[in-house]
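Asker: one predicted model, sequence on top.
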Amino acid sequence: MSEASQSQTVQPPAPTSSLRLIATLGAIALFAGLLVVSVVEWTRPIIADNHERALQQAVFDVIPGAAERRDFVLTEDGPVPKEEAQERGPIIHVGYTADGDLAGVAMEASGRGYADVIRILYGYDPSCECIVGMSVLESQETPGLGDRIETDPDFLGSIEGLDASLNEDGTGLKHGIRTVGPGEREDPGDIDGITGATVSAEAIGDMLHRSANERLPQLQGHWSELERNE
């Protein structure tokens, strides 16, 4: 080999074209996007089905004796079956016994707790004009403290059978619903509080009062329309 050949400098490879790099990154981004969309579309019905199952169980939990459920939209003219409603409005879940008799209605309520917004579902029985159960649907309250609104037996027990009768003209609750200190209940609408979870427990009382005070007058005079699940 000649000295000239030995002294030749090895040339570095040509730089990758910017357009080629952009095209490659674009293809990767497109593939990733399609993959995400595919996963979302694949899981959407599964998530919806799980949500429906959870809601169904929550309705049965807060309405003792309920074995069937039918959803209604609460309009200015009263409750309308969801499948027939032509306008939007609050959804109420009506529970029926296995024989088709009205067991009660379940309604959602929400309010600010200590950490974040709390969402609940509560049941109302028109035969006793009382709240018969409450279940927490969503909560970020502090574990071991605020989350006791989901487990404390005295707190939950004081909600079961809570008076929610209307005043004489049917425009609001006869007795306000509120959370008081543990063991300090005096009025029919009082709920036993939870030591160490005062804010969370008071939030439940507030949202129950606001929701029942608004929704129950709207249902007044319409119970016969809900009595049988045909």
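Answerer: Perfect, thanks for sending it.

Asker: C-alpha from now on. contacts and neighbour counts both.
Answerer: OK.

Asker: for stretch 105-125, list every residue counted as buried.
Answerer: 105-114, 117-125 (16 or more other C-alpha atoms under 10 Å).

Asker: narrow the residues you listed to those in strands?
Answerer: Cross-referencing the buried residues of stretch 105-125 against strands under DSSP state E gives 105-112, 117-125.

Asker: now the terminal residues of stretch 110-120, how far apart.
Answerer: 6 Å (C-alpha to C-alpha, to the nearest Å).

Asker: equivalent analysis for stretch 136-144, please.
Answerer: 15 Å.

Asker: for that stretch, the distance to its chain's centre please.
Answerer: 12 Å (C-alpha atoms, centre = their mean, to the nearest Å).

Asker: mind listing the helices for this protein?
Answerer: 3-6, 18-62, 153-159, 198-219 (DSSP state H).

Asker: what residues of the third one count as buried?
Answerer: By that I understand helix 153-159. 155-156, 158-159.

Asker: what does the first one give?
Answerer: Neighbour-count burial for helix 3-6, counted by 16+ other C-alpha under 10 Å, picks out no residue.

Asker: presented hereafter is structure B, for comparison with structure A:
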Amino acid sequence: MGIGFFSAFFLSLMADYAYPLIEKNREARLRKSIYTVLPETKTYHLVNNENNIYKGLNKDSIGTGYAFVAEGGGYQGIIKIMIGIDILKKKISGLKILENVETPGLGSKISSDKFQNQFIGKLLNKPIEYILNKNPQAPFEIQAITGATISTRAVVNIVNKRIQEVKSIPE
């Protein structure tokens, strides 16, 4: 009984110590991902606290776009994505997978630059679609990851759903 009590006490102390460090690292990753998905941005600020939408500004304090987090279910768990949209061009300016627990070697390829970069430049007026075993022909298509169709579908669905939600929020 004493060992159990001591172990529980020690673990709670470690959790209290680690939590602020974990949050600090999470904030740093969030900040870095905003600059990644909004490449023209020099600074940003939170414009919608309820929906966690950030507005990027260039060096002249002119809006460059919006960045926001999207999340949903993947093959093995939750996928968290940072999406950037260019306000003027009405396109996706960047996409960064923040967290995933997809199958190592297959589904985890959603974190590769090759996969994520396919979303850059996609127009916001048509949902993104994925295709299998051939090169994308239409401007709204991306190529699915071979052997990871479920993970690909999950990312596409998460992105499409969140973009529609953000588009419906009044400015």
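Answerer: Structure received. A quick note: this is a predicted structure, and the numbers were derived from the prediction, not measured.

Asker: for the residue most central in space within structure 2, which non-adjacent residue is closest in space?
Answerer: Compute the mean C-alpha point of structure 2, and by C-alpha atoms, centre = their mean the closest residue is residue 81, 1.5 Å away. Leaving out its chain neighbours, the residue that sits closest to residue 81 of structure 2 by C-alpha to C-alpha, 6 or more residues apart in numbering is residue 97, at 4.5 Å.

Asker: how close does the aligned residue in structure 1 for the one you found sit to residue 177 of structure 1?
Answerer: Under the alignment by TM-score structural alignment, residue 97 of structure 2 pairs with residue 136 in structure 1. Relative to residue 177 of structure 1, residue 136 of structure 1 is positioned 18 Å away (C-alpha to C-alpha).

Asker: neighbour count winner among these two?
Answerer: The neighbour comparison of residue 136 of structure 1 against residue 177 (other C-alpha atoms under 10 Å) goes to residue 177, with 25 against 19.

Asker: ok, that one touching residue 189?
Answerer: Yes. Residue 177 of structure 1 lies in contact with residue 189 (C-alpha atoms under 8 Å); the separation is 4.3 Å.

Asker: identify the contacts common to the two.
Answerer: Common neighbours of residue 177 of structure 1 and residue 189 are listed as residue 164 (criterion: C-alpha atoms under 8 Å, 6 or more residues apart in numbering).

Asker: ok so, going back, which one of the helices of structure 1 lies nearest to residue 75 of structure 1?
Answerer: The closest of these to residue 75 of structure 1 is helix 198-219. By C-alpha to C-alpha, the value is 8.3 Å.

Asker: give me the buried positions along that closest one.
Answerer: 198-210, 212-213, 215-219.

Asker: elements contacting that helix?
Answerer: Judged by 3 or more C-alpha pairs under 8 Å, 6 or more residues apart in numbering; DSSP states H and E, the packing partners of helix 198-219 of structure 1 are strand 78-81, strand 102-112, strand 178-180.

Asker: for the first one, which helices and strands make contact with it?
Answerer: It stands for strand 78-81 of structure 1. So strand 78-81 of structure 1, by 3+ C-alpha pairs under 8 Å, 6+ apart, packs with strand 68-75, helix 198-219.

Asker: rerun at 7 Å
Answerer: Counting contacts by 3 or more C-alpha pairs under 7 Å, 6 or more residues apart in numbering; DSSP states H and E, strand 78-81 of structure 1 is packed against strand 68-75.

Asker: before we move on, back to that, mind giving me a markdown table with the helices and strands packed on helix 198-219 of structure 1 and columns for distance to residue 33 of structure 1?
Answerer: Shown next, in a markdown table, are those (distance: least, C-alpha to C-alpha, whole Å):
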| stretch | distance to residue 33 of structure 1 |
| --- | --- |
| strand 78-81 | 39 |
| strand 102-112 | 35 |
| strand 178-180 | 49 |
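
Asker: mind checking which of those is nearest residue 65 of structure 1?
Answerer: strand 102-112 (6.4 Å).

Asker: which residues touch the closest one?
Answerer: The contact list for strand 102-112 of structure 1 (C-alpha atoms under 7 Å, 6 or more residues apart in numbering) reads 59, 63, 65-66, 92-97, 117-126, 203, 207-208, 211, 226-228.
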